[in-house]
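J.: predicted coordinates and the sequence they were generated for:
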Amino acid sequence: MLSTTRSTLRNVDVLVVGGGLAGLSTAVFLAQQGVDCLLVERQPELSGHPRARGVHPRAMELMRSAGVEQEIRAMPSARLLAGNSGVVTAGSLAGPELGTLDEKYVMDVQADIGLLSPTGWALCHQGELEDVLRGRAERLGVALRFNTELLSVDQEGPEGEEVTAYVRDRATGAEREIKARYLVAADGAHSGVRQSLGIPFDGEVLGHYVNVHFRADLTEQFAGRRFLMCYVFNEQVRGALMPLNNTDEWLLHLVYDPESEPLESFTPQRCADLVRAAAGVPGLAPEILSASPWESAARTASSFRGGRVFLVGDAAHVMPPSGGFGSSTGIQDAHNLAWKLSAVIDGWADPALLDSYDEERRPVSAATVEQAVLRSKDRVRLDGREQEPAHPDIVEDALVWLSWRYSSSAVTPWDEGMPAGHGVWSAQNHGRPGSRAPHLRLLKGGSEISALDLFGDRPVLLTGPVNGPWLDAARAVSHELGVPLAVYGVGSELTDLDDRWPELYGVTAQGAVLVRPDGVVAWRCGDAPVFTRNTLRSAMERLLGRHEER
């Protein structure tokens, strides 16, 4: 008989609920900051299923900061698919191609973006990516508790200063109480935590699909091509084929109506028939590994925070897979939140800083959901029946990846006007507050790095070579506010290999840029001010949520 004994498991700084991609990313980023965290996941193990595929450049920058970029690129799927690119249409895999996705907004995954980023796409399956993150979390000392389900959450602790979670070990039935300062809900699109908080999750359902995972040697039909996806349209099937290893492991996406054809109707025989039709090989004998349903939806939570509980990943937003934004958006949620929790827990930031998580991530996530929807609806033109141009509101891929701009209490208010662009995105951020700090090739200690490699566990003040006043101001402000602050001079200890520092960061040789631990520009000063210390202190106080300090 299962035990129903309730005991206290442990007290932690942060409890992460959900052991998928967003939850594991959160745990890794928190542990890198030195935060004591515990992760609970109701499933006994990671699924390993090749669901999402591909980590876009901004998310790979964050994986680089987590120390796992090369490990991800060494995963079997990432190695095997390293040369794949493009989306095509055909009557079947064996038949001639009918067209390609060739739109101005699409940036090929193989495109050289070396001027924009130190890294690029990794076509790694989500299952393998989760394995990498789990290993990294364990090496960083994160306590992972699989087969452990959350029963309830209580925020009614003393003065609202803690969260009490009740969990159950699904193997033994033992119930435990966990006390944490904060809780991060990464428990998926049907988040029980979000529902318990009463946070609306409005949006629309775009369609229902079945992923048929199968094995069959289609090397001959693939014919040396290396596409990412092939949409197939014929009398027997309308779907999309995705190579998983370019030879004998594939996914077939199929549209289905759960009201008229239950999942049980996708028997191994029916799935095999559909695979044969999609492949264009009547005598093919595929091995059907699984048939998994999924819903394509577009939803954004009305708030990413409820008290001391924060939503990340699919618990906060869901979007169709077109564009490959979904999982990478969840990684960015985790990274944005982790340093803020760390700064508050360590005492060098006011709890007001945490308000900026919702202020920043919700508008960008909602806009990303919209972009995924527009791309999804644009895909219907691939069958040749729609000749209208792409929707004018579709933003170029590179802008969605790298060129968002936050407006929040944790960045200096924009005083230069919004540069031309599309909503939260602009191609002309150039180091403006709220934007991602630009990639800059630097030489540090004889080794080439990216400016992005300087950011991580503390704010960074970047200056030009004439930085004596800034060094003095930084030492004084760091001491007065009790804040860790690193200072680097571009042109002194850092060599600008391409001489692009003033252009990319919008400052002179006497100016400075304050960058947050997540690599977002918090403030900049184009030239040396008269009162350097006071100017820097004011910017730092705003960043830390200490607006009233003097």
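T.: Done, it's in.
J.: contacts and neighbour counts: CA atoms only from here.
T.: OK.
J.: can you map out the helices along this structure?
T.: 21-32, 57-65, 69-73, 76-80, 126-139, 192-197, 219-222, 268-279, 326-346, 355-378, 397-402, 468-481, 501-505, 532-543 (DSSP state H).
J.: for comparison:
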Amino acid sequence: MPAANIEVEVLIVGGGPVGLTARALLERWGVRTLLVEKHRELSPFPRSRLVNARSMEIFRQLGLAEKITANAFAPEFGRIRFRDTLHDRDFATAPMVGVNAPIPESPVIGVATSQDRLEPVLLAAADAQVRFAVELVDLAEDAGGVVASLVDRRSGGATRVRARYVLAADGANSTARQRLGIATTGPGAMGAVTTVVFDADLAGWCADQPAGVYFTAHGSFLPLYPEGGWAWIAPTPEDAEHADWPGLVSRALGPGVRAEVLRVQHWVMNAFVAERFRAGRILLAGDAAHAIPITGGLGMNTGIADVHNLCWKLAGVVHGWAGPGLLDTYETERHPVAHRTLRQAVANTQLMLQAQSLRREQLETGGAAPDRIELPWSERYFAQLGLVLGVAYHSDAVLAVGGPSSEPPELPEPSEPSGTGTDYVPTAAPGHRMPHLWLTPDRSTLDAFGEWFTLLTPDPASWERRAAAPWPLHVETLGREHAGLCDLPPRGALLIRPDGHVSARWHEAPPGDSVLRHALAAITGRK
């Protein structure tokens, strides 16, 4: 095989929010990366609109949460409103819990912001090389790594990159997934959709009732930026090439309003999960692994959680304190989450359409429609906290009661009224995200986690002597009041993975130095 032009430890394919987050995470771990993106620049379109609480926790860990919030809408925009037309009164509304106001379950709240505001912050968060207008065309794996064939879309020049691993975050039409022959399951393409970015004077209709999305019979309207700008999302008309976009948007807005169209983007709403997330040294993340319908804002956030799960594992293998088998736990842990998220997004869509359908039926009867209709979901439905914060992992990277076990730990299933996965009950059981607790007035338990394992214990003196090399480990004091909330005895301890999930727990300090080492070896697959 010819020699490669460039050698890196991890090649990231795809420069959207998922790939850019992976680049920032891997740089924190000291992993040498190259990111390639086939487009000539970051996306100029708003696209994804919601950064949920879990993603903001990850961005807080990267020191980015304040910058993202500064460019985002105020919390009162964390709401969905249903109207017959944009200038009518609401006939239904629902809060995005975890976005519209602080929640006790997290030190942060999610935000409504446009992807074209998020991506520059993520790009600036790392110094690793990024090459735009460079497209992946082929992959070949051997015993020592992967050789990726790239083409510069400006010059036509070819480059070969040799990487120990490839992280493919190259979208729903992923070249990497197609080259690997990985099939997908799920509904597939659910319809052609068009996003029209436009300017219009709409402040008088919406100033007193802000929202992140206004869902109407004539499409969805979204304010783009705090200082102005709008998008209209609707099914793509049959003759899209010759469509009168200013006229279509203006008619959807109603009489007396003229829209100035700035950009038009056609896209397909996909709904699927890849049958595999890993093929040897190539791993799929984000839309390449699972395409989630936009209703509920789950897609991008699921991809960000993917790479938060994956990047510490890649770093461990690259740096030698983890075995290659640890990467198997990425698919084991994230594949069920993708399927559950897809089901949730489909349910979101069905419920939103049900609300609009009920309103149309009321209007078509000819009688006076009530000011409000009864929503087909609970007030907490769009929180989805059970799905966002309540994810529980079952894999070899989670141990029961501090030691290797042939049986997976018993993890309580979150309550799922009507199958929505809305409720979240904090728990420090192995496999779960460590609950948020304030260690000091401005420092959360989640702030204790980073490029290391964390041992949380009320009795640090009994644990600090335990040898942990070669694994990065910090010992953190957990106050007795917090230990009680975590059902942790005075000399017990919780071992937290770098992604914030509990990997083991002990009820007593172990009698010997080898117990912690054996646990870390089992979690990381290092023999």
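T.: That came through fine. Not measured: the values here are computed from a predicted model.
J.: so of the helices of the first structure, which one's packed in deepest?
T.: helix 21-32 (a mean of 28; mean count of other C-alpha atoms under 10 Å).
J.: counting by contacts, list what that helix packs against.
T.: strand 6-17, strand 37-41, helix 126-139, helix 326-346 (3 or more C-alpha pairs under 8 Å, 6 or more residues apart in numbering; DSSP states H and E).
J.: quick one: the aligned residue in the first structure for residue 35 of the second structure from residue 142 of the first structure, how far?
T.: The equivalent of residue 35 of the second structure in the first structure is residue 39 (alignment by TM-score structural alignment). According to C-alpha to C-alpha, to the nearest Å, residue 39 of the first structure and residue 142 of the first structure sit 7 Å apart.
J.: got it, and residue 291 of the first structure?
T.: 33 Å.
J.: give the contact list for the aligned partner of residue 340 of the second structure in the first structure.
T.: In the first structure, residue 340 of the second structure lines up with residue 367, judged by TM-score structural alignment. Contacts here follow C-alpha atoms under 8 Å, 6 or more residues apart in numbering; on that basis residue 367 of the first structure touches 423-424.
J.: for residue 367 of the first structure, give its distance to residue 485 of the first structure.
T.: Distance from residue 367 of the first structure to residue 485 of the first structure, by C-alpha to C-alpha: 33 Å.
J.: could you do residue 95 of the first structure as well?
T.: 60 Å.
J.: more neighbours, the two?
T.: residue 485 (20 against 16; other C-alpha atoms under 10 Å).
J.: what does that one correspond to in the second structure?
T.: Per TM-score structural alignment, residue 485 of the first structure is aligned with residue 473.
J.: tell me the contacts of the residue nearest to that match when sequence neighbours are not counted?
T.: Nearest non-adjacent residue to residue 473 of the second structure, counting by C-alpha to C-alpha, 6 or more residues apart in numbering: residue 453, 4.6 Å away. For residue 453 of the second structure, the contacting residues are 471-474, 495-498, by C-alpha under 8 Å, 6+ apart.
J.: mind running it again at 10 Å?
T.: 312, 468, 471-475, 495-500, 502-503, 520 (C-alpha atoms under 10 Å, 6 or more residues apart in numbering).
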